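Peer 1: From the sequence below, what's the structure:
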Amino acid sequence: MNLNVEYKGIEKKFYELSQAIVSEAGYYLYDMEYIKGSKTLRVYIMNKETNTAVIEDCVAVDRAFSEPMESADWIPDDIVLEVSSPGMFRKIKTREHFDLSKGQRILVELNKKFGDLFQGENFDKKTANTKKVLCVLNDVGDDYIEVNLDSDFDLKLNLNDINKVALEPEV
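Peer 2: Here you go, the predicted structure:
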């Protein structure tokens, strides 16, 4: 897992445009993705005070995109704009996402079985054979995350051993 997301080409232009518009509207740009095949720009926003976005927030940001989308000549005419909250079970992909998620429950999907990463530890068979681990995020370093497993066991997971991470709030 690489915490440094770098946009290039048209994605970089969309990121910069999205960052400016969302920030000016008073929100935080949580994530952005441009799907070239369908010419879809997905912008995930949130209010940092509530850690979410309601429909009115999304509508306000959508409207703020209107003028730039019509006037910028580099934007495809048939682009589809989707403005959304990142959701309760949001992906955690960047260092800032991890910083925002400290102390919260996360689901970590590993690229190896848990027991293979921590040989010599006495995990039950189910835990040892799984690639998905539910835990609490304690901290993030340059090449690891520190998590708490079962309220009494802290461990570090190397970012290279992680496929993806998402919030996993109790509902």
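Peer 1: From here on, just use CA atoms for contacts and neighbour counts.
Peer 2: Will do.
Peer 1: And the nearest residue to Asn158 once chain neighbours are set aside, how far from Glu56?
Peer 2: Spatial nearest neighbour of Asn158, excluding adjacent residues (C-alpha to C-alpha, 6 or more residues apart in numbering): Tyr144 at 4.3 Å. The gap separating Tyr144 from Glu56 is 37 Å, by C-alpha to C-alpha, to the nearest Å.
Peer 1: higher neighbour count, these two?
Peer 2: Just comparing Tyr144 and Glu56: by other C-alpha atoms under 10 Å the higher neighbour count belongs to Tyr144, 17 against 9.
Peer 1: where do the helices sit along this structure?
Peer 2: 9-24, 55-71, 95-101, 114-117, 125-128 (DSSP state H).
Peer 1: mind listing what the residue lying closest to Val136 once chain neighbours are set aside touches?
Peer 2: Closest residue to Val136 apart from its sequence neighbours, by C-alpha to C-alpha, 6+ apart: Arg105 at 4.3 Å. Contact analysis of Arg105 by C-alpha atoms under 8 Å, 6 or more residues apart in numbering lists Leu134, Cys135, Val136, Leu137, Leu167, Glu168, Pro169, Glu170.
Peer 1: Now the second one, please; I'll put the structures next to each other:
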Amino acid sequence: MDETALTKELIELLKPIVLELNYQFYYLEFTHEDDEDYLRIYIDNEKGIGLDDCALVSKKISETLDKVDPIDVGYYLEVSSPGVYRQLFTEEHLTKSIDAKVSLELNELYNGKKKYTGKLLSFTLENIHIDYKNKEVSIPRNVIDRIILEGNV
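Peer 2: Okay, the predicted model is just below:
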């Protein structure tokens, strides 16, 4: 099973558990770092997320994963809040962050820079448009490594 299919299967399996516990399902990633595999689930709610919230969701998710066992390698389960300075992963995250201050971390130089911070103006499938120093800058998505919400402008 490829990673995309596994990720979709995990979302279908685990998102209802998070929602049933009255949390928002922010994002899920299954990633390989430093010779280890990690299943990371980001949860949120209006009141914020504390350690007890993460422990509760982790326990319920672990119970389901132990029964269904969809992952055929050893991994670490991490449940956490996306944080105040959260990474924007999806189109929905971007849409909700229009007019907010964001930082774009690039995987290569673009116009001589590897990081841009400014107000998110809009986005397309190909580009992210920000107000950078009172000038609209369009940055190709294929050079963007991460988009981080910095707060409101």
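Peer 1: From His93 of structure 2, how far off is the counterpart of the residue nearest to Val136 of structure 1 in structure 2?
Peer 2: If you follow Arg105 of structure 1 across to structure 2 using TM-score structural alignment, you land on Lys101. Lys101 of structure 2 sits 13 Å away from His93 of structure 2, going by C-alpha to C-alpha.
Peer 1: do Pro82 of structure 2 as well
Peer 2: Applying C-alpha to C-alpha to Pro82 of structure 2 and His93 of structure 2 gives a distance of 11 Å.
Peer 1: show me what contacts Ala100 of structure 2?
Peer 2: For Ala100 of structure 2, counting by C-alpha under 8 Å, 6+ apart, the contacting residues are Lys119, Leu120, Leu149, Glu150, Gly151, Asn152, Val153.
Peer 1: Which of these are buried? Put it as a ChimeraX command.
Peer 2: Of these, the buried ones go into a single ChimeraX selection, burial set by 16 or more other C-alpha atoms under 10 Å:
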select :119,120,149,150
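Peer 1: what residue of structure 1 takes the place of Leu56 of structure 2?
Peer 2: Counting by TM-score structural alignment, Leu56 of structure 2 lines up with Ala60 in structure 1.
Peer 1: Could you pull up the residues touching the aligned residue in structure 2 for Tyr27 of structure 1?
Peer 2: For Tyr27 of structure 1, the aligned position in structure 2 is occupied by Tyr23, per TM-score structural alignment. Contacts for Tyr23 of structure 2 were tallied using C-alpha under 8 Å, 6+ apart; they are Ile43, Asp44, Asn45.
Peer 1: I'd say the last one and Leu21 touch.
Peer 2: No - contact between Asn45 of structure 2 and Leu21 fails when scored by C-alpha atoms under 8 Å: they sit 10.7 Å apart.
Peer 1: what about the residue most central in space within structure 2, distance to Arg141 of structure 2?
Peer 2: With distances taken as C-alpha atoms, centre = their mean, Phe89 lies nearest the centre of structure 2, 4.2 Å away. The gap separating Phe89 of structure 2 from Arg141 of structure 2 is 12 Å, by C-alpha to C-alpha.
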